[in-house]
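*Asks:* Pasting the sequence and the predicted model now:
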Amino acid sequence: MYGQINGASRALEDVRARQQEVQEAAHRKVDQLRQEYLEIKALIDASEASSTRKIKEEEKRVTSKFDNIYQIILKKKSEIQTLKEEVELALTKGDEFEFLEKATKLQGITTKPVFVPKVELNHELIKEVCQGTSDLKNELKRCLRQPQDKKPEELTVPGDAGGHCGPHTPKTHRPAKKPLKEEKKPRKPASAALNKPVTFGSSEHLVNLKPTVQEGAAKAPPVPPTSASLTAKVLENFLTKSRPELLEYVVKVVLDYNTAHNKVALSENYTVASVADTSLNYRPHPQRFTYCSQVLGLHCYKKGIHYWEVELQKNNFCGVGICYGSMERQGPESRLGRNSASWCVEWFNTKISAWHNNVEKTLPSTKATRVGVLLNCDHGFVLFFAAADKVHLLYKYKVDFAEAVYPAFWLFSTGATLSICSSK
């Protein structure tokens, strides 16, 4: 009985542990879904902006032609008016010789009738843009109408705590039904169960908790840092890692259209940012930068270790860093590194500086055009590397992050371009 009581106690703990795992897995799935939907919304917003821009450009092209035609006709009218006045003036001459001389000169001047060329909008282009938008809407409706006939148990698999949430998830989870059927075995006598895993539940859903204990022992969650010495040791370890070792933590960074300043142009599937010559007139958004030409990454990071690299082109007025989502979007304090909510390395002409809380630290110059950023949320530090075949440290910050952080980028001069390197 003592053995059974101990087994039951362990089983209770295991049930709670598995319940916690399920809750954490569900929360992770919800976070992943939220990020996916944010990206979908950003893609739709960008598509709308692109379609609107095409029609606006076509409108501008046609109206510009009309402006030119208007100026030509206005000039033509002025010439005809001047000729008319000269003819009327000649008719008032009393001297016949003077009249004949003036009339001879006027006869050599010819005027052509006013002609207005045909100018129209490119209706094929407009039709194509509208059809593309309609096709996108219909495809979205079709996807949303697909029946959601998957059973809950097909989506719940023990140990699936960190899988990717994607469209093929239900298919890969179907085999999980087989182990559940194999557990439908009759209970053994109590005397034989003293050293066996304890099972609870009805005859339809028996749950064997012994494998869970073994999995927990094999895959114990990482222990959070408990001292500054541990953080220093982890930091020192990362400072000695090679570039291939850092690339093991690489993540895919996508730029957030809704945060881009009106002079920051995004391209290449939102992985390239550059400075436009004129305002792009993005639609207003509460997260959009309105003072500095900056843009944030779409995804935020609150825990774990993450690494990404950025290629700089014409790197004389640009910056790479991280910031809290709560960072200001308006006014001088919204500039990267000029507040307490952001950290960055900045290229200003030939000078390289690290900025945080409006405090500048001048750094040694480097010829490297690629910057690596390693963010360790668990131990509280961010490292900036000059990345080539080998990496060398540009600057490091030790931070007890108070909230989730986003990749952040600043561009100033026309022609400056930042490219997020492929996660591959």
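*Replies:* Structure received. Residues are numbered from 1 along each chain as shown.

*Asks:* only C-alpha atoms for contact and neighbour calcs from this point on.
*Replies:* Will do.

*Asks:* How about His356, nearest residue that isn't a chain neighbour?
*Replies:* With C-alpha to C-alpha, 6 or more residues apart in numbering as the criterion, His356 has its nearest non-adjacent residue at 4.3 Å, and that residue is Gly337.

*Asks:* and Ala354, what does it touch?
*Replies:* In this structure, Ala354 makes contact with 337, 343-346, 360-363, 395, judged by C-alpha atoms under 8 Å, 6 or more residues apart in numbering.

*Asks:* most surrounded residue in these?
*Replies:* The residue in the contacts of Ala354 with the most neighbours, by other C-alpha atoms under 10 Å, is Val345 (30 neighbours).

*Asks:* What distance do you get for it to Ser50?
*Replies:* 32 Å (C-alpha to C-alpha, to the nearest Å).

*Asks:* just the contacts of Ala354 now: which is nearest Lys105?
*Replies:* Distance ranking of the contacts of Ala354 against Lys105, using C-alpha to C-alpha, places Glu346 first at 71.0 Å.

*Asks:* Packing partners of the helix or strand hosting the closest one?
*Replies:* Using DSSP states H and E, Glu346 maps to strand 342-348. In this structure, strand 342-348 packs against strand 317-324, strand 351-356, with contacts taken as 3 or more C-alpha pairs under 8 Å, 6 or more residues apart in numbering; DSSP states H and E.

*Asks:* What are the buried residues along the last one?
*Replies:* What that stands for is strand 351-356. The neighbour-count criterion (16 or more other C-alpha atoms under 10 Å) identifies 352-356 as the buried residues of strand 351-356.

*Asks:* Output the residues you listed as TSV; include the columns distance to Ala26.
*Replies:* Formatted as TSV, these follow (distance: C-alpha to C-alpha, whole Å):
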residue	distance to Ala26
Ile352	44
Ser353	42
Ala354	39
Trp355	38
His356	36
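
*Asks:* And here is the other one:
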Amino acid sequence: QTVLLKPVSVCSCLLQETASRKKDLIRSEFLEIKALIEERENQALKIIAEEEKRVCNKFDYIYSVVGSKKNEVQSLKDQIEMALGESDDILFLKRATALQRTSTKDAFVPAIEMNENMIHCTYQSAINLKDIVKHSVSQYKEKRVEAVMTTLQWAQSISGFSVSIKLTVHFFFFSPLQRRKRNPLKLGFFPTGQTLFSSVDTAPTTGTPTAAAAVSSKELLESFLKKSREELLQYAANITLDYNTAHNKVILSEGYTRMSVSDTPLNYNQHPQRFTNCSQVLGFQCFKRGIHYWEVEMQQNTFCGIGICYGSMERQGPESRLGRNSRSWCIEWFNSKISSWHNDVEKCLPNVKATKIGVLLHCEGGFVIFLAVGEKHNLIYKFKAQFTEALYPAFWLFSSGTVLSLCQM
């Protein structure tokens, strides 16, 4: 036994040293990956910022041109009023003749719009990068299982090195919990007894959340339900509306913070992100991590919906309606009726009188809460879900009398 334990002890030390070096290398690689992704993010944000600056500069130029034209018109107006007040007919005729020689031209106001194609390409490049990362991670998981099987088959064919190979597999390919369950002595790492290879898991297992995790999640949700509005305001997010997603009957005003419905279609540019069937619009901001809180004021009517959705939600067809698909969650007001909607499933809710709605999104916690804002917060409804994509504030307006405003906090 002493003869057997000595090489095992040496092998264990070597394995620990190797694992430590590999972990350092892996950390270094992931740090480089993160740096590259952050650099790409900064480049994308810089492109958008530069385009924003270009458009703002054009606005400033046009403002100065229009201001100069206004001064010209005011000067001409003063001359006309002076001529009209002239009591001497000859002087009046002279002034009138001089005014007729004054040439006036309309101020040239060029079209002002952001380069939608460039912004869309920048956004699409971020999505493509995300898809590539997702694909690489999924491939890694598949290759990891294949590597385990290949190593096991190779080890079985070389009986002379079975002890060291089994130890390698045990320490490198199983989690600490699996290693405890698979005690080397019990699984026969030594010549007598059953071998490890007769009971290797060849497929990854997906466990359900533990009871402790479920309790923790519930306690987290309950803690936020008890918070006052003042406490929630520390998570405040100022939301603006995304012009490129607005249906052609949704009017955006007041710095893209107010939305209403037009009786006639508006002349919006075509865009792949624009809703074509439902009078809906998304927020410009999206959230993948953290806790975020915003408020929406219902100024007129109550035919509307307030919610959140993934950016991948359909933009046309019946499934593009908020709450009628698996990619969106919302509360809907239809006259005096209030309902929650998700995945085309409706749940009727108690009627709560409110003119201002608070929305609290906890990305890691996996829940979104809708509250009636007043002297005391009243819970309207809460959704629990495992969010897998970035989430956007989403709004639906039904009739021309509906007006929603985003509160700037």
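*Replies:* Nice, I can see it. Since the structure is predicted, the reported quantities are computational estimates derived from the model, not experimental observations.

*Asks:* what's the TM-score here?
*Replies:* The TM-score (TM-score structural alignment, normalised by the length of the second structure) is 0.54; 254 aligned residues with a C-alpha RMSD of 3.6 Å.

*Asks:* that older thread, so which of the helices and strands packed on strand 342-348 of the first structure is nearest Gln107 of the first structure?
*Replies:* In terms of C-alpha to C-alpha, the element of these nearest to Gln107 of the first structure is strand 317-324, at 64.4 Å.

*Asks:* What span of the second structure is the closest one aligned with?
*Replies:* Counting by TM-score structural alignment, strand 317-324 of the first structure pairs with residues 303-310 of the second structure.

*Asks:* Specify the stretch among the helices and strands packed on strand 342-348 of the first structure that is closest to Thr169 of the first structure.
*Replies:* Comparison of those against Thr169 of the first structure by C-alpha to C-alpha identifies strand 317-324 as nearest, at 31.9 Å.

*Asks:* Give me the angle between the closest one and strand 351-356.
*Replies:* Angle of strand 317-324 of the first structure versus strand 351-356, following axes from the mean of the first three to the mean of the last three C-alpha atoms, to 10 degrees, is 20 degrees.

*Asks:* Taking their axis directions, strand 317-324 of the first structure and strand 342-348 sit at what angle?
*Replies:* Going by the same axes, to 10 degrees, strand 317-324 of the first structure makes 180 degrees with strand 342-348.

*Asks:* Show me what strand 317-324 of the first structure is in contact with.
*Replies:* 310, 336, 341-349, 371, 373, 403-413, 416.

*Asks:* Could you pick out the longest helix of the second structure?
*Replies:* helix 2-84 (DSSP state H).

*Asks:* rewinding a little: would you format the helices and strands packed on strand 342-348 of the first structure as JSON lines with distance to Glu13 of the first structure included?
*Replies:* Putting these into JSON lines (distance: least, C-alpha to C-alpha, whole Å) gives the following:
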{"stretch": "strand 317-324", "distance to Glu13 of the first structure": "37"}
{"stretch": "strand 351-356", "distance to Glu13 of the first structure": "46"}
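
*Asks:* Out of those strands, which is closest to Glu236 of the first structure?
*Replies:* strand 351-356 (19.9 Å).

*Asks:* what span of the second structure lines up against the closest one?
*Replies:* Taking TM-score structural alignment, strand 351-356 of the first structure hits residues 337-342 over in the second structure.

*Asks:* Superposed on the first structure, what's the mean shift for the matching stretch?
*Replies:* Mean deviation of stretch 337-342 of the second structure relative to the first structure after superposition (mean C-alpha distance after the TM-score superposition for the first structure): 0.9 Å.

*Asks:* and that stretch, how far out from the chain's middle?
*Replies:* A distance of 23 Å separates the centroid of the chain from that of stretch 337-342 of the second structure, by C-alpha atoms, centre = their mean, to the nearest Å.

*Asks:* now do stretch 340-354 of the first structure
*Replies:* Relative to its chain's centre, stretch 340-354 of the first structure lies at 21 Å (C-alpha atoms, centre = their mean).

*Asks:* Ser293 of the first structure and Ala265 touch, don't they?
*Replies:* No: at 9.8 Å, Ser293 of the first structure does not count as touching Ala265 under the criterion of C-alpha atoms under 8 Å.

*Asks:* Now do the strands in the stretch 251-400 of the first structure.
*Replies:* Ranges of strands in the stretch 251-400 of the first structure, per DSSP state E, counting those that start in this stretch, are 264-267, 272-275, 294-296, 305-313, 317-324, 342-348, 351-356, 359-363, 370-376, 381-387, 391-398.
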